[in-house]
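In: Next comes the sequence, and after it the predicted model I'd like to discuss.
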Amino acid sequence: MSLRRAAALLLVAAATVLTPATASAATSPAGLYGSADPTYDGVWRQGYALLALHTAGVTPSAAAVDWLTGQQCADGGFPSFRADTAKPCVPKAEDTNATGIALQALAVLGGHSATVNRGTAWLTAVQNPDGGWPYNPGNPSDPDSTAVVVGALAAADHDPLATRSRTGRTPFDALHGFQFGCAAKPADRGSYGYPMNGKLSVNAKATADAVRAAEGAGFVVTPPPAASAPAAPACGDGRNAADAYARLAPKAGGAAGAVWLAGQLTAGGGHLTALTPGADKPTPDYGTTADAVVALAAGGDSGTAKAAYTWLAGHSTAWSHGNPAALSQLILAAHATGADPHNAAGADLVRQLTNLGPAPAAGPAKASVTTRTDQAAHKSKKSSSGPGTWLIVGVIFVASIGFGFLLSARRRQS
């Protein structure tokens, strides 16, 4: 998730906590997953939900798919949300992240080639000279947005390596520019940074996204046939020290990032952490940990990926409760590691997600099973937890995947 989207979601969630009456007043559009205000993440969470349900063998409702296709603008791009699809889009409101995840979902579902083709044409038209993409066209490239677009191009059968800017640069050229090599501190080598205020800071989210993109993968990753250990180049001394990373091909660069990412997960006991605003100690970063699971699985490190998913399955209930994007991340992490999303430490993630949107057109029988964990969560929601509790959890979640990891990544060794 880019800083801009994370910040916007944080503000919305915080405002909702301060004025809980607005939550009940807001009406979720028909066909959309989740009941929270879709202004800043409607397309994002819908694309995530459709991808996750598809991997779980669930055929989404036609209304859910139609809602997503209806968000596309005439020029092919998608904004975060169009409240009135009868009105023309405001070009500056379109963004690469919403467009990228929408195209990934529609390409995977099939039958939407015209929509996907218009979207990929828009993405290639707004590619930056350095080969990457920003959140909104016209801004500097960032690794997260570039990775989302790489996944969209791959899903649409467009070779990202062949997608060159007007200066001849590829998305992998841009990603390479965000990686820390031999000139960096040994603890930072291989990681990728997020650019803020002209400075590149080591960032776990950027690293997970770049590692996945280096494999040419989107959010849907199948378990690797055999486990493999990623490798990073050895840095020598003197003039050639920086060359070890400068010469890396895209997948080799991703492998070096995977080494750093796996080290952070192992040091954290199977998860990443983030320092939220105003906090003294880091807290678990569930979203980036889920991203890391998918990224490592894409690169073949199934051992570390499975260990991190096992931690997520046992600790992420409060974070994912009622949150379609979070549930989708967990389902996709389960898919990437070969785990059963119907039984994540006793919880049926698929059932929880389907309950947040229109009834699916078809799906496996397991989707209707209520587990003891689901029953306990439902009981807790009705008796001991008012809506404000989960809204506060939502604020903590957004903060942990937004400001915390972007602003303090270098300090916290996550």
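Out: Everything's here; your move. Numbering: from 1, shown residues only.

In: switch to C-alpha atoms for all contacts and neighbour counts from now on
Out: Will do.

In: What segments of this protein are strands?
Out: 78-79, 94-95, 193-196, 199-202, 273-274, 283-284 (DSSP state E).

In: which of those sits most buried?
Out: Greatest average neighbour count among these goes to strand 78-79 (a mean of 28), per mean count of other C-alpha atoms under 10 Å.

In: in the longest helix belonging to the chain, what's buried?
Out: As assigned by DSSP state H, the longest helix anywhere in the chain is helix 250-267. Across helix 250-267, burial judged by 16 or more other C-alpha atoms under 10 Å covers 250-265.

In: For residue 326, list the residues it contacts.
Out: 287, 319-320 (C-alpha atoms under 8 Å, 6 or more residues apart in numbering).

In: swap the cut-off to 7 Å and go again
Out: By C-alpha atoms under 7 Å, 6 or more residues apart in numbering, the contact set of residue 326 is residue 320.

In: Run a quick neighbour tally on residue 54.
Out: Look at residue 54: counted by other C-alpha atoms under 10 Å, it has 17 neighbours.

In: same deal with residue 374?
Out: With other C-alpha under 10 Å as criterion, residue 374 counts 18.

In: For it, which non-adjacent residue is spatially closest?
Out: Spatial nearest neighbour of residue 374, excluding adjacent residues (C-alpha to C-alpha, 6 or more residues apart in numbering): residue 347 at 5.8 Å.

In: That neighbour contacts residue 377, doesn't it?
Out: No - under the criterion of C-alpha atoms under 7 Å, residue 347 is not in contact with residue 377, lying 9.4 Å apart.

In: ok, and here's another one to check against it:
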Amino acid sequence: MRRRVLTVALLCVASLFVPSTASATHDRADAASGWLARQLVDGERFEAEFGGVKYPDQGLTVDAVFAFAAARSSDDHADRAVAWLARPEITAGYVGSGGEAYAGAHAKLLLAAEVAGKNPASFGGVDLPAGLRGLLTPSGRFSDRSAFGDFSNAFTQSLALLALDRTPAGAPASAVDFLVGTQCPDGGFPLTFGATPCASDVDSTAMVAQALRATGRNADAREGLTWLVGVQATGGGFGVGTPNANSTGLAAQALKSGGRFLAAAKARAFLRAVQVGCSGPVADRGAIAYDATGFDPLTATRATAQGVLGLAGVGLAALESGGRNTAPVLTCP
């Protein structure tokens, strides 16, 4: 009788940590998606803090939308996040206004709108496809129009191709050619354009490979994937020096969608190894730590958002909303 009472008491305590909208899951991508959903401020957004002041973090919020779509769960949180992103002041604060226009923000938000099934030509009062095409330079590079300089890079170009490929007009051929032309001699792709010597980067190569596959440049994408396989660490992770979940998540996503299944499986094993499991605190279960040093709330949110992409293995070109509404919780004995 005493054991039964104790068991009931423990179950009641555990239930205090599980939201009523949650469902139990053994799936690691689901569990990571659920943890990420529960970190959203007011269930709709992420914020960044500088000097004690909090600012809207549209970029990380979009990352969460992608993660929810990849895991096919926490869809109600994705809906609220997209609604927040579509507020005119939030959209303008991200893509630029008053003469400022940022190519990477246009591309990332355009892809998020498409994934969510929204009209990108009227998102937050902005025509995102037209705005992005307006930042295409004669060289084929998408560049910022800003008094602060041009911070466009391989992520900008890749997201632009992935987003515009979903539009009726498709991605501009000059933009695809430009991205192909940035390839390093070893087959990988750099983050910064025009740097000498050309230095291949894991995150950039993962993004570029997905963009080139989406736009039909499969041979060039394969070379990038081959480079990724060649720099994978013994434990399956990716990263400069110490493997980390952010780089590994992007690489695993690119490898799985590109048909490199063994390398993708090794990368997913690394992600599961740094994910908080049943031995961790209840509130942290499902979160993905940045690296093998363990859970750190300062880095876990972004690591989880990108790590989900690798655990789910769904490429950016294939992301669609419409999954389950529940924010799953990892099932433990």
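Out: Yes, it's here. Everything numeric here is computed off the predicted structure, so don't read it as measured data.

In: What would you report as the TM-score here?
Out: Superposed pair, TM-score by TM-score structural alignment, normalised by the length of structure 2: 0.62. Supporting alignment: 247 aligned residues with a C-alpha RMSD of 3.6 Å.

In: ok so, going back, for the buried residues of helix 250-267 of structure 1, work out which two are farthest apart.
Out: Greatest spatial distance in these: 250 and 265, 22.4 Å, computed using C-alpha to C-alpha.

In: Have a look at structure 2 and report its longest helix.
Out: Counting by DSSP H, the longest helix found in structure 2 is helix 297-312.

In: Could you tell me where that one falls in structure 1?
Out: Using TM-score structural alignment, helix 297-312 of structure 2 lines up with nothing in structure 1.

In: Pull the distance from that helix to the chain's centre.
Out: 8 Å (C-alpha atoms, centre = their mean, to the nearest Å).

In: What residues of that helix count as buried?
Out: Buried residues in helix 297-312 of structure 2 (16+ other C-alpha under 10 Å): 300-312.

In: what's the answer for stretch 105-122 of structure 2, then?
Out: Under 16+ other C-alpha under 10 Å, the buried positions of stretch 105-122 of structure 2 are 105-116, 120.

In: Report the separation between residue 83 of structure 2 and residue 94 of structure 2.
Out: 14 Å (C-alpha to C-alpha, to the nearest Å).

In: Please identify which of those two sits among more neighbours.
Out: residue 94 (20 against 17).

In: The more buried one matches what in structure 1?
Out: Aligned partner of residue 94 of structure 2 by TM-score structural alignment: residue 134.

In: Against residue 96 of structure 1, how distant is that match?
Out: In terms of C-alpha to C-alpha, residue 134 of structure 1 sits 7 Å off from residue 96 of structure 1.

In: Need the overlap of contacts for those two.
Out: residue 145.

In: In contact with the nearest residue to the match of residue 94 of structure 2 once chain neighbours are set aside, which residues?
Out: In space, residue 134 of structure 1 comes closest to residue 141 once its chain neighbours are excluded; the distance is 4.1 Å by C-alpha to C-alpha, 6+ apart. When the contact criterion is C-alpha under 7 Å, 6+ apart, the partners of residue 141 of structure 1 are 128, 132-134.

In: By neighbours, which of these wins?
Out: For the contacts of residue 141 of structure 1, neighbours tallied by other C-alpha under 10 Å; top is residue 133, 32 neighbours.

In: Excluding chain neighbours, what is closest to the one in structure 2 that sits across from residue 257 of structure 1 in the alignment?
Out: Taking TM-score structural alignment, the alignment pairs residue 257 of structure 1 with residue 175 from structure 2. In this structure, residue 175 of structure 2 finds its nearest non-sequential neighbour in residue 140, 4.1 Å apart by C-alpha to C-alpha, 6+ apart.

In: My read is that residue 330 of structure 2 contacts residue 31, right?
Out: Yes - Residue 330 of structure 2 lies in contact with residue 31 (C-alpha under 7 Å); the separation is 5.1 Å.

In: Who has more neighbours out of these two?
Out: Using other C-alpha under 10 Å as the criterion, residue 330 of structure 2 and residue 31 rank with residue 31 on top: 30 against 25.

In: Was I right to think that one contacts residue 308?
Out: No - in this structure residue 31 of structure 2 lies outside contact range of residue 308 using C-alpha under 7 Å: 9.2 Å.

In: Tell me how many other residues crowd the equivalent of residue 328 of structure 1 over in structure 2.
Out: Matched to structure 2 by TM-score structural alignment, residue 328 of structure 1 sits across from residue 249. Neighbours of residue 249 of structure 2 under the rule other C-alpha under 10 Å: 31.

In: Equivalent analysis for residue 193 of structure 2, please.
Out: Residues near residue 193 of structure 2, counting by other C-alpha under 10 Å: 17.

In: residues touching it, list them.
Out: Applying C-alpha under 7 Å, 6+ apart, the residues near residue 193 of structure 2 are 153, 182.

In: and if we set it to 10 Å?
Out: 141, 152-154, 179, 181-183, 199 (C-alpha atoms under 10 Å, 6 or more residues apart in numbering).

In: what's the farthest-apart pair in those residues?
Out: Most distant of the contacts of residue 193 of structure 2, by C-alpha to C-alpha, are 141 and 199, 18.7 Å apart.
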